[in-house]
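S.K.: With the sequence up front, the predicted model follows.
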Amino acid sequence: MERADRTKSVANGSGNHQTREQAKSRTALVLYGSETGNAQDVAEEIGTLATRLRFDTTVLDFDSVSLRDIVKPSVFIFAISTTGQGEFPQNARRFWKTLLSSGLKSGVLKKVKFASFGLGDSSYPKFNVAHRMLHGRLVQLGAHAFCDRGEGNEQHPEGHSAALRAWIVALKETLLQTFPLAEDQAPIAEDVFVEPKWKLARNPDCHAQPRGVNGSETSDCPSSEEFPLRNQYTADIIQNHRVTPQDHFQDVRRLGLQLHENYPYKPGAVAIIYPKNFPQDVQDFIDLMDWREIADQPLKLITSDPNAPSSSSHPPSPLRHLNLTPDGHLHLTSSQARIHLTLRWLLENVLDIMSIPRRSFFASLSHFATTTTEDSAYQKDRLLELANPDLIDELWDYTTRPKRTILEVMMDFTTIQIPWSYALSTLPQIKGRQFSIATGGAQTSCDRGFTRLELLVAIANPPSPIIKYRPRHGVCTRYIAALQPHSHLTIGLQPGYLDPQPHDLATPALMIGPGTGIAPLRSLIHQRLAWAPEQEQEQEPEQEIGLKSSKQSLKGDILLFGCRSSTADFFYKDEWASLATNHGLKVLTAFSRDAVHPRKYVQDVLREEGPAIYQLLVERKGKLYLCGSSGNMPKGVREALVDVFVAEGGMVREGAEEMLGVMERDGRYWQETW
């Protein structure tokens, strides 16, 4: 009781009431554009900083606001990722389109003071371009950037966090200079607990459900219950089988899905899978937090701000992406059923207790620590060390290097229990994972007209050099490996960035896809196969030059696939042989760990096939599609292409680099890496 009472007194003390009153005239809007959740995490960290500087802060995605909304607050701050081929994230595209309107006059945003941080990957040709374009357009419309823009790079050993640490310090200084506090005010200290805008409370209007009814407490697998996500699709699992040998180091799955409706998609489209936690891990966390009595009790969300409007959209609910009814139920759309919101359900479906914690998690956790015993005092000091931005190496050694999860962290910090009412504000939420769809053309629908799709998923189970007693797992791929045929799951669907068109058939394609990067290229190949007969029927007799016969619709196209072994992970091997024989596809391979073939990577094969590559890309002005892992592979491919242009075209290196730049500007160089 001592721990809970102490937390309550800090959270509801007069200092927090003063924070609300003093922040009324200081407002901050923090927006994010994010595909995988990294920019959202950055935005939430910025939001925490702004709150401690006594701004009344709101954190939302770009497409949840209108242009006039960024004019209202004292300060507008955003974090945005660059995706695809220099594209804006899906949840920022509508805002960007509005910002490009020709009806906006110069100076229309002259009242806006803003700061920004971009997240990019230097292995992409257009590094951080979405951030730079958005920043530039705001300035063009009269907005004032009061702080130098920050840019993170995922290729840095510490990821975007390295640049973020320095930029956050600069942001804090410039915020205090540009928006000074009153003489009798000071920023809220890091050791002072700030009451979150939303928290959980008991729902007296609902009766408790039997344990396990929300999930599968008695099962070893996650719940198969529908996830009540807005704008979601329910998919039946047609197949989920391993395509690599049992003795191969990696388990790769072909996951076949069928929707209950028709959703047309093009090559490059992605399916978003929302993983669930396993029942035993959930129970372990409940036991550690001593939440057994409350775990299955009906709950509801309440706002802790008495001055907030009653509308559920302000302040923004942390569960606004779910079909949550006003009475605290979760609405399952396909069955029209409703279930209670409980802690167990949140831990199974929403709260990411199996992720590697960020620095902000330890900062939040420290507010629930006490110093009443020697152990508790030591653990609080340790939390403060891990939350200290100046000790980032300490955090990396404890979390990232051993891949230690939040559940395992709580096993170490045994004197600390998170009050259940603050679970949503303390624990991170599970984010959907994107997987490129591997089907295209005739493969995209079944006999009944419903949409079908297939994913090629590498199951992640990286070893830990430190924690050997507990296996490491990728949160999502562990969930995928447990999915059973004839069951179903909730997915999201998004268009991709490859943007192929039927008239592209007249243009040869070089498709490079090592490993599971072959998935979107398989979709592209089958879409080109489906378009060929359509183009042939529409073709006039005098327009025969440039278009291909449907029987040789892939003639002139080159597929370059790389993997470790010709017998272990040569995905769709028989399919490529058939397409080569029947449709003219040229298939090149690179095996890096094969017992029969010499050791090669895709960049080695590019150099070996220099004349054919040069003819396709330069002489015939073909398109290049590059898919797979980010990092060294895309850089190696780019360097190999420069070598080919120099060797086959007699160019100097600067000219070869410019040639690649021309291909990018003309939309003939597409990269989709992750």
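M.R.: Great, that's in hand. Numbering: from 1, shown residues only.
S.K.: hey, let's count contacts and neighbours off CA atoms from now on
M.R.: Will do.
S.K.: Surely I430 touches V350?
M.R.: Yes. The pair I430 / V350 is scored as a contact, 5.4 Å apart, by C-alpha atoms under 8 Å.
S.K.: Now Q379. Nearest residue, chain neighbours left out?
M.R.: Counting by C-alpha to C-alpha, 6 or more residues apart in numbering, Q379 lies nearest to F413, which is 6.3 Å off, once chain neighbours are set aside.
S.K.: mind listing what H473 touches?
M.R.: Taking C-alpha atoms under 8 Å, 6 or more residues apart in numbering, we find H473 in contact with A460, N461, P462.
S.K.: And what about the second one, helix, strand or coil?
M.R.: Same thing as N461. Assigned by DSSP: H, G, I helix; E, B strand; the rest coil, the conformation of N461 is coil.
S.K.: Okay, it and R478: tell me how far apart.
M.R.: Using C-alpha to C-alpha, to the nearest Å, N461 is found at 8 Å from R478.
S.K.: Same question for T27.
M.R.: Using C-alpha to C-alpha, T27 is found at 42 Å from R478.
S.K.: Kindly report the same for P520.
M.R.: As judged by C-alpha to C-alpha, P520 and R478 stand 22 Å apart.
S.K.: And for L554?
M.R.: According to C-alpha to C-alpha, L554 and R478 sit 37 Å apart.
S.K.: Which of the two has more residues huddled nearby?
M.R.: L554 (25 against 18; other C-alpha atoms under 10 Å).
S.K.: tell me the contacts of that one?
M.R.: Shown in contact with L554 (C-alpha under 8 Å, 6+ apart): I525, R528, L529, K548, L579, H583, G584, L585.
S.K.: Have a look at the chain and report its longest helix.
M.R.: helix 518-538 (DSSP state H).
S.K.: helices or strands next to that helix in the packing?
M.R.: When contacts are defined as 3 or more C-alpha pairs under 8 Å, 6 or more residues apart in numbering; DSSP states H and E, helix 518-538 packs onto strand 509-512, strand 623-628.
S.K.: after that helix comes which helix or strand?
M.R.: Later in the chain than helix 518-538, the nearest helix or strand by DSSP states H and E is strand 558-563.
S.K.: Could you check how far that next one is from the centre of its chain?
M.R.: Relative to the mean C-alpha coordinate of its chain, strand 558-563 is positioned 26 Å out (C-alpha atoms, centre = their mean, to the nearest Å).
S.K.: do the same with stretch 458-465
M.R.: Offset of stretch 458-465 from its chain centre (C-alpha atoms, centre = their mean): 19 Å.
S.K.: mind listing the strands for the stretch 401-550 of the chain?
M.R.: Here the stretch 401-550 of the chain has its strands, by DSSP state E, counting those that start in this stretch, at 433-436, 452-458, 488-494, 509-512.
S.K.: so which of those comes closest to V10?
M.R.: When the strands of the stretch 401-550 of the chain are compared by C-alpha to C-alpha, strand 433-436 sits nearest V10, at 36.8 Å.
S.K.: so what does that closest one touch, helix or strand wise?
M.R.: Using 3+ C-alpha pairs under 8 Å, 6+ apart, strand 433-436 sits against strand 270-273, strand 452-458.
S.K.: Below is structure B, check it against A:
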Amino acid sequence: MNSVVVPNLPAVSLDAEKLALLTRGVEGLTTAQLYWVAAWAAAQAAQAQRIGPAAVAVAGRTAERLTIVYGSQTGNAKRIAEELVRRSEAAGLPVRLLRADAYPQRELAQERHLVLVISTQGDGEPPDDARGLFEFITGKRAPKLPALQFAVLGLGDSSYPQFCVIGRQLDARLAELGGTRFAALGEADVEIEAVAAPWTEQTLEQARELLKQAGVSARVTPLHAVPSRSSHSREQPFAATVLANQRIVARDSERDVRHIELSLEGSGLRYEPGDALGVWPRNPPALVDQWLDALRLDGAQEVTHQGRTLALRRWLEREREITRLNRPFVAALAAASGDDGLTRVLQKEHSAEFTALLAADQPIDLLRRHPATWPAEVLVAALRPLAPRLYSIASSPKAVGEEVHLTVAVVEYETYGSTHWGAASGLLAATDEDGKLPIFIEPNERFRLPADGARDIVMIGPGTGVAPFRAFVQERRESGATGRNWLFFGNRHFASDFLYQVEWQQALKDGSLHRLDLAFSRDAAHKTYVQQRLRERGAELHAWLKGGAHIYVCGDSTHMARDVHAALIDVIATHGDQSPDEAKAWLAELLQQGRYARDVY
């Protein structure tokens, strides 16, 4: 047992499990949010004193509430779940919202009304915050659930072969365990609202009826967290002024990487190290010209779509995705062109070929190779809405004040005889000082520094994945954290691609960075990556982890994150005298505890 002592109150004993759950639940909250939690707890205690423990037990029965659990990597599932909670509260329904890693798995057997909102990442993987719950539900220890009424909304990207597979697997497994669907499985593509909005409406209506049958009729007064002082959001971005736009690689570097500083003055926006900055992009005018030329369309032609009328050029530049291939567009092009080859690559048995197509080509390449007649209205309808891009924040507000910094790799390259661009990175690179950019903050609760500043941290960030670790080191320096900081950084060439080299050298000198291990893959005959450095430093790395260190990974999810994960398992197995399965389980436990966090894309 652990005694928690609060001044002027008697000591209260909590068992280790409850204390750990409470600690995870409040870690990373702002001061205002902590005060709200305290007020909520006080209200619960006061209610318990008024109505007695027996009545509290009745009021808290799982049959009389709707539990909404989300698993989210980039924030979309969380956003949808929070909207469902708001609407449930407005309808007078008792409801609780939990992130998947905070859901007490032992409660599943008693759960009566459950909604899961969960995304699928990469090649069919659950988001990091839902791995534990996913493995529990799909594993042998999952209980029978004959009394459970459930609904699942899966989020994904239909460009990938394993579209919404995590949502599908959970939906099927809950039914297999005896649960009953009260709403059909929802599968939302990148254009999330098209599915999420009607699914939420239907699910809320069914939940209202089920809870009414369970005896819930009284309207409740919901408690709300303290709102942000900012009115700016994803839907209402802030026009941030560019303070600096500096190239931070050598002139002969194969890539253009920028350090960009933006002013938040007057925005009311707040962020913490580990959060992301959302940027609403615009497609390059030169790329729009390529589209109009390839399709022989007039950019001034007015096009009406979903009640809005805009010039075709405006649709292509400001409203539609034209730099990223996706399955629906390829399918539309296959139908328009009658090309059997495109139709074939869309079939499940050719998923590897389709994945290679997505990686190699932009839509303009396919339009040129597979010519077809596209009426302007059909083209606009076939294209996805333009979506914001998220960038890991590279600064701590404790160090930079009302600013936010980014590390951006500019997408611009030549292939098939023409220039190709990225939408957001091109906009960021082209916006000079004093220019404006539409931005918002996307919190990342799973990627936070430990609340205990005495904890050691290990940071693994090749390329622009180093961005959040610049923020981490700044934060730890400014807050006086006493824990050690160890950074693994890799890139192509030492001479031209060592991002923030001077800053890291200064951090080593002033003691805010304790270790720096480097891997430059193209400076020798044999390529060396950060995962090899992890294995080489395995004994000391394992000692840090056994001593309680937190480990963070940021960067490419397709290759780097998987390779680093495999290297960590090797290190734990080799230096911890464990089998690979035991090492894998131990690393999974670190993930569940929040000591292993990944910001991958």
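M.R.: In hand now; what should we look at? What you see is a predicted model, and the numbers here were worked out from it, not measured in a lab.
S.K.: And the TM-score between these chains?
M.R.: Once superposed, chain against chain, the TM-score is 0.63 (TM-score structural alignment, normalised by the length of structure 2); 454 aligned residues with a C-alpha RMSD of 4.7 Å.
S.K.: that older thread, nearest to E648 of structure 1 among the contacts of H473 of structure 1?
M.R.: E648 of structure 1 has its nearest neighbour among the contacts of H473 of structure 1 in A460, at 40.4 Å by C-alpha to C-alpha.
S.K.: Show the buried residues in the contacts of L554 of structure 1.
M.R.: I525, R528, L529, K548, L579, H583, G584, L585 (16 or more other C-alpha atoms under 10 Å).
S.K.: unless I'm mixing things up, the second one is touching T439, no?
M.R.: Just to be clear, that refers to R528 of structure 1. No. Taking C-alpha under 8 Å as the definition, R528 of structure 1 is not a contact partner of T439, at 11.7 Å.
S.K.: quick one, what contacts A48 of structure 2?
M.R.: Neighbour list for A48 of structure 2: A55, V56 [criterion: C-alpha under 8 Å, 6+ apart].
S.K.: And it, how close does it get to G25 of structure 2?
M.R.: In this view, A48 of structure 2 and G25 of structure 2 are 22 Å apart by C-alpha to C-alpha.
S.K.: isn't Y596 of structure 2 right next to L590, touching?
M.R.: Yes. Counting by C-alpha under 8 Å, Y596 of structure 2 sits close enough to L590 to count as a contact (5.3 Å).
S.K.: more crowded one of the two?
M.R.: For Y596 of structure 2 and L590, the more surrounded residue by other C-alpha under 10 Å is Y596, and the numbers stand at 22 against 18.
S.K.: Just give me the match in structure 1 for that one.
M.R.: Aligned by TM-score structural alignment, Y596 of structure 2 pairs with Y669 of structure 1.
S.K.: Name the nearest residue to its match, sequence neighbours excluded.
M.R.: Excluding the flanking residues, the one nearest Y669 of structure 1 by C-alpha to C-alpha, 6+ apart is L624, at 4.9 Å.
S.K.: Tell me which stretches of the stretch 101-250 of structure 2 form strands.
M.R.: 113-119, 149-155, 180-181, 186-188, 238-247.
S.K.: For those, could you give me TSV that also reports distance to A294 of structure 2 and mean neighbour count?
M.R.: Listed next are the strands of the stretch 101-250 of structure 2 as TSV, based on distance: least, C-alpha to C-alpha, whole Å; neighbours: other C-alpha atoms under 10 Å:
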stretch	distance to A294 of structure 2	mean neighbour count
strand 113-119	36	26
strand 149-155	33	27
strand 180-181	48	19
strand 186-188	31	22
strand 238-247	33	19
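S.K.: Save those as JSON lines, and put in distance to Y35 of structure 2 too.
M.R.: JSON lines is the format used below for the strands of the stretch 101-250 of structure 2 (distance: least, C-alpha to C-alpha, whole Å):
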{"stretch": "strand 113-119", "distance to Y35 of structure 2": "28"}
{"stretch": "strand 149-155", "distance to Y35 of structure 2": "32"}
{"stretch": "strand 180-181", "distance to Y35 of structure 2": "38"}
{"stretch": "strand 186-188", "distance to Y35 of structure 2": "36"}
{"stretch": "strand 238-247", "distance to Y35 of structure 2": "28"}
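S.K.: which ones are touching the counterpart of I237 of structure 1 in structure 2?
M.R.: Taking TM-score structural alignment, I237 of structure 1 has V242 as its aligned residue in structure 2. For V242 of structure 2, the contact set (C-alpha under 8 Å, 6+ apart) comprises I260, E261, L262, S263, T431, D432, E433, D434, G435, K436, L437.
S.K.: Please list only the buried members of these.
M.R.: Buried by 16+ other C-alpha under 10 Å: I260, E261, L262, S263, T431, D432, K436, L437, out of those.
S.K.: Just these: which are in helices?
M.R.: Within the buried ones among the contacts of V242 of structure 2, no residue falls in helices by DSSP H.
S.K.: From those, pick the one nearest S521 of structure 2.
M.R.: I260 (25.6 Å).
S.K.: The closest one -> structure 1?
M.R.: Superposed on structure 1 with TM-score structural alignment, I260 of structure 2 falls opposite L255.
S.K.: quick one on the thing from earlier: can you lay out the strands of the stretch 401-550 of structure 1 as JSON lines showing distance to R620 of structure 1?
M.R.: Formatted as JSON lines, the strands of the stretch 401-550 of structure 1 follow (distance: least, C-alpha to C-alpha, whole Å):
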{"stretch": "strand 433-436", "distance to R620 of structure 1": "28"}
{"stretch": "strand 452-458", "distance to R620 of structure 1": "32"}
{"stretch": "strand 488-494", "distance to R620 of structure 1": "32"}
{"stretch": "strand 509-512", "distance to R620 of structure 1": "10"}
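S.K.: which residues in the stretch 301-450 of structure 2 form helices?
M.R.: Under the criterion DSSP state H, counting those that start in this stretch, helices of the stretch 301-450 of structure 2 are mapped to 312-314, 327-337, 340-345, 351-360, 363-369, 376-382, 397-400, 423-430.
S.K.: residues in structure 1 matched by the last one, start to end?
M.R.: Under TM-score structural alignment, the alignment places helix 423-430 of structure 2 onto residues 475-482 of structure 1.
S.K.: mean shift between that stretch and structure 2?
M.R.: After superposition onto structure 2, stretch 475-482 of structure 1 lies on average 2.6 Å away from the residues it aligns with, using mean C-alpha distance after the TM-score superposition for structure 1.
S.K.: Residues contacting that stretch, please?
M.R.: Contact with stretch 475-482 of structure 1 is made by 221-222, 240, 253, 273-277, 354-355, 433, 457-461, as judged by C-alpha under 8 Å, 6+ apart.
S.K.: buried ones in it?
M.R.: V475, C476, T477, R478, Y479, I480, A481.
S.K.: so which pair among the residues you listed is furthest apart in space?
M.R.: V475 and A481, at 10.5 Å, using C-alpha to C-alpha across these.
S.K.: following the strand or helix carrying E589 of structure 2, which helix or strand comes up?
M.R.: Assessed by DSSP H and E, E589 of structure 2 sits inside helix 580-593. Going down the chain from helix 580-593 of structure 2, the next helix or strand is strand 596-600, by DSSP H and E.
S.K.: Thanks a lot, catch you later.
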